[in-house]
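Trainee: Give me coordinates for this.
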Amino acid sequence: MKYFELNDGNRIPQLGFGTYRLNGSHAVSVIDNAINLGYRLIDSAVLYENEGAVGRAIENSSIGRDQLFVTSKLPGRHQAYKEAITQIQESLYSAHLDYYDLYLIHWPNPKKDQYLEAWQALIDAKKFGLIRSIGVSNFEPEHIQRLIEETGVTPAVNQVELHPYWSSKKVREFDDKHRIITEAWSPLQRAGYAMKEDLILQLAKKYNKTPAQIILRWETQINVLPIPKATSIAHQEANLEIFDFELTPKEVTALTNLDKDDGRRLDPYTMEG
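Mentor: The predicted structure is shown next:
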């Protein structure tokens, strides 16, 4: 596994494993398989209601805790400072973990306007030793700029919707400027239409790869960390096999240009979560 260096001195795998809508014993089994195959970054959230399953898979694993990078996210209903601190503790208890490698504010919820308070809670939770790195999810540049100006602390990661139909160009440019790693949820676009694009099919044939592998490789080459979810061992294995080839700069640009004005599924200005 290759790694990105974070702006706080820690490092994070360049490819992660998503757990959205994975729950119960099925989730434990799927995550067990992923860890055994070589995934080291496991992404969860309070809203996914699966922190316990993630923790059980980690307990079952023969891989040392210090070799795993575990993420969870603070829900909007607990952005008030004291509630945020308590929720971080509850997240750790749920997963039977002593610390999270990364904890994110799940959505900015700008209408509620408590994300600055939540950010201060994450800063303090890091000082308390509950979290190694802190970041945000679905934040636009103006939201992050406010965090930096008010606290002097820059997020290490910004997890956003990102796929061939929405490359989050504005966010990526801001993140890169501030040494923030952009992480991609829905990196393969959940509906999967992008995998039928002629360009992607042509590149898959050229490199003898699957359309999904072409997309994931493109994301890593634009300095993005994808976190695909895959329940089958075959797809989990395939998603890991993206570091043995490289797209040309021209091909990377062509893939980025697949952007659509209506490509984004969820609007961070109105979404609450």
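Trainee: drop to CA atoms for contacts and neighbour counts, all remaining ones
Mentor: Fine.
Trainee: Could you report the neighbour count for Glu173?
Mentor: 14 (other C-alpha atoms under 10 Å).
Trainee: what do you get for the one 4 residues further on?
Mentor: Lys177: 9 surrounding residues under other C-alpha under 10 Å.
Trainee: Next: Ile222.
Mentor: By other C-alpha under 10 Å, neighbour count at Ile222 equals 15.
Trainee: nearest residue to it other than its sequence neighbours?
Mentor: Using C-alpha to C-alpha, 6 or more residues apart in numbering and skipping the chain neighbours, the partner closest in space to Ile222 is Val252 (7.7 Å).
Trainee: hang on, the one you found in a strand?
Mentor: No - counting by DSSP: H, G, I helix; E, B strand; the rest coil, one finds Val252 to be helix, located in no strand.
Trainee: so it touches Arg217, yeah?
Mentor: No - applying C-alpha atoms under 8 Å, one finds Val252 not in contact with Arg217, separated by 9.3 Å.
Trainee: neighbour count winner among those two?
Mentor: Comparing Val252 with Arg217 by other C-alpha under 10 Å, the one with more neighbours is Arg217, at 25 against 18.
Trainee: Determine the set of other helices and strands touching the helix or strand harbouring that one.
Mentor: Using DSSP states H and E, Arg217 maps to helix 211-221. For helix 211-221, the elements it packs on are helix 198-207, strand 224-226, helix 233-240, helix 249-256, judged by 3 or more C-alpha pairs under 8 Å, 6 or more residues apart in numbering; DSSP states H and E.
Trainee: can you do 10 Å?
Mentor: If you count contacts as 3 or more C-alpha pairs under 10 Å, 6 or more residues apart in numbering; DSSP states H and E, helix 211-221 packs onto strand 181-185, helix 198-207, strand 224-226, helix 233-240, helix 249-256.
Trainee: quick one: buried residues of it?
Mentor: If you call a residue buried by 16 or more other C-alpha atoms under 10 Å, then helix 211-221 has these buried ones: Pro211, Ala212, Gln213, Ile214, Ile215, Leu216, Arg217, Trp218, Glu219, Thr220.
Trainee: Stretch 182-200 now?
Mentor: The neighbour-count check on stretch 182-200 (16+ other C-alpha under 10 Å) flags Thr182, Glu183, Ala184, Trp185, Ser186, Pro187, Leu188, Gln189, Ala194, Met195, Leu199, Ile200 as buried.
Trainee: Alongside the first, I'd like the structure of this one:
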Amino acid sequence: MQIPTVTLNSGHRMPVAGYGTWPLQGRAATDAVLAALAAGYRLVDTAASYGNEDAVGAAVRESGLPRAELFVTTKLRGSDQGRGSTRAALEASLERLGLDYVDLYLIHWPLPAVGRYTDSYAEMADLHREGLIRTLGVSNFLPEHIAAVVAETGIVPAVDQLQVSPSHARAGLVAAVRGGGTVVQAWSPLERNTGVLGNAGIVAAADRLGVTPAQVVLRWLVQRGLTVVPHSSDPGRQRANADLFGFELTGEDMTAVDSVAQLPVKQDPATWEEF
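Mentor: Predicted coordinates for the structure are as follows:
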């Protein structure tokens, strides 16, 4: 299965659909990543706070795939933000992963009350110049947070990983972030525990197209210009979640997903603290 890519502002290409690894750990995580790679995924998303970078690294090695074919993302946790500690955190992540560089490094949360995310991004820019990071990005950043790191470094984040899904469409935020030249990557796009995949409009579109409701939701995001990192440890669902490019939603289908009742995000980046 071939997954299309998007060219980032760093010049590197990132798969439109990737594999999210939270909350798996240990051998279960390694086996799930191996299954995802066998299905055709080439982007694997992890984070220091997930506690599974070692398991992801094991899968990368066991897969036998050339490093150049893989796109590995990890993230800086809140407790490691700041000058000096950002470098040490990345070096520790690289050691756990068993890699010489990461393709994309994200600040996991801005933590504006802490006030160290611009210092972290500036140090990440140094690490980028040294070749330890291929592409700079952020996660859960609002436009004002992005503006602050750009003012500090002159480097626009290539990616902003945001919670975007049918119940959290966040159209205004997505438009603002994309308008600044940053690719939006949707985390938790399927809301598997909210019942949204049973929405009548989504189910009707899936039945008509002969796909799953999850595929409809992920295709809705892709047609909005987003990239996605869904998670499943089931190989069949893994394959389906990346098989998004042989069908297209109609305008009515898009409207059906747009019409899902909106809920406020529980983790507001303006106030959320996670270390």
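Trainee: Please state their TM-score.
Mentor: The TM-score (TM-score structural alignment, normalised by the length of the first structure) is 0.97; 272 aligned residues with a C-alpha RMSD of 1.1 Å.
Trainee: returning to what we had before: residues in the second structure matched by the helix holding Arg217 of the first structure, start to end?
Mentor: Counting by TM-score structural alignment, helix 211-221 of the first structure lines up with residues 213-223 of the second structure.
Trainee: average offset between that stretch and the first structure?
Mentor: After superposition onto the first structure, stretch 213-223 of the second structure sits on average 0.5 Å from its aligned residues (mean C-alpha distance after the TM-score superposition for the first structure).
Trainee: burial of the aligned partner of Ser91 of the first structure in the second structure, as a residue count?
Mentor: The alignment partner of Ser91 of the first structure in the second structure, by TM-score structural alignment, is Ser93. A count of neighbours around Ser93 of the second structure, defined by other C-alpha under 10 Å, yields 22.
Trainee: Ser93 of the second structure should be in a helix, yeah?
Mentor: Yes - looking at Ser93 of the second structure with three-state DSSP, it is inside a helix.
Trainee: contacting residues around it?
Mentor: Ala47, Ala48, Glu53, Asp54, Gly57, Thr74, Lys75, Leu76, Arg87, Leu99, Tyr101, Val102 (C-alpha atoms under 10 Å, 6 or more residues apart in numbering).
Trainee: Restricted to helices, list those residues.
Mentor: Glu53, Asp54, Gly57, Arg87 (DSSP state H).
Trainee: Which position in the first structure pairs with the second one?
Mentor: Applying TM-score structural alignment, one finds that Asp54 of the second structure aligns to Gly52 in the first structure.
Trainee: Kindly report the same for Arg27 of the second structure.
Mentor: Per TM-score structural alignment, Arg27 of the second structure is aligned with Ser25.
Trainee: Give me the neighbour count for that match.
Mentor: By other C-alpha under 10 Å, neighbour count at Ser25 of the first structure equals 12.
Trainee: where's it relative to Gly18 of the first structure, distance?
Mentor: 16 Å (C-alpha to C-alpha, to the nearest Å).
Trainee: Quick one: the helices and strands packed on helix 211-221 of the first structure as TSV, columns for distance to Ala80 of the first structure too.
Mentor: Shown next, in TSV, are those (distance: least, C-alpha to C-alpha, whole Å):
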stretch	distance to Ala80 of the first structure
strand 181-185	25
helix 198-207	44
strand 224-226	29
helix 233-240	37
helix 249-256	38
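Trainee: Those: which one's closest to Gly64 of the first structure?
Mentor: When these are compared by C-alpha to C-alpha, helix 233-240 sits nearest Gly64 of the first structure, at 20.0 Å.
Trainee: with the second structure superposed, average distance for that closest one?
Mentor: So helix 233-240 of the first structure averages 1.1 Å relative to the second structure (mean C-alpha distance after the TM-score superposition for the first structure).
Trainee: ok so, going back, any idea what the residue nearest to Ile222 of the first structure aligns with in the second structure?
Mentor: Per TM-score structural alignment, Val252 of the first structure is aligned with Met254.
Trainee: Give me the distance between its match and Leu221 of the second structure.
Mentor: Relative to Leu221 of the second structure, Met254 of the second structure is positioned 9 Å away (C-alpha to C-alpha).
Trainee: One more: Leu132 of the second structure?
Mentor: Computed as C-alpha to C-alpha, the Leu132 of the second structure to Leu221 of the second structure distance reads 30 Å.
Trainee: With Glu123 of the second structure instead?
Mentor: Counting by C-alpha to C-alpha - Glu123 of the second structure and Leu221 of the second structure are separated by 32 Å.
Trainee: Ok, Val257 of the second structure next?
Mentor: Taking C-alpha to C-alpha, one finds Val257 of the second structure at 10 Å from Leu221 of the second structure.
Trainee: Asp207 of the second structure too?
Mentor: Counting by C-alpha to C-alpha - Asp207 of the second structure and Leu221 of the second structure are separated by 18 Å.
Trainee: again, but for Leu136 of the second structure
Mentor: Counting by C-alpha to C-alpha, the gap from Leu136 of the second structure to Leu221 of the second structure is 22 Å.
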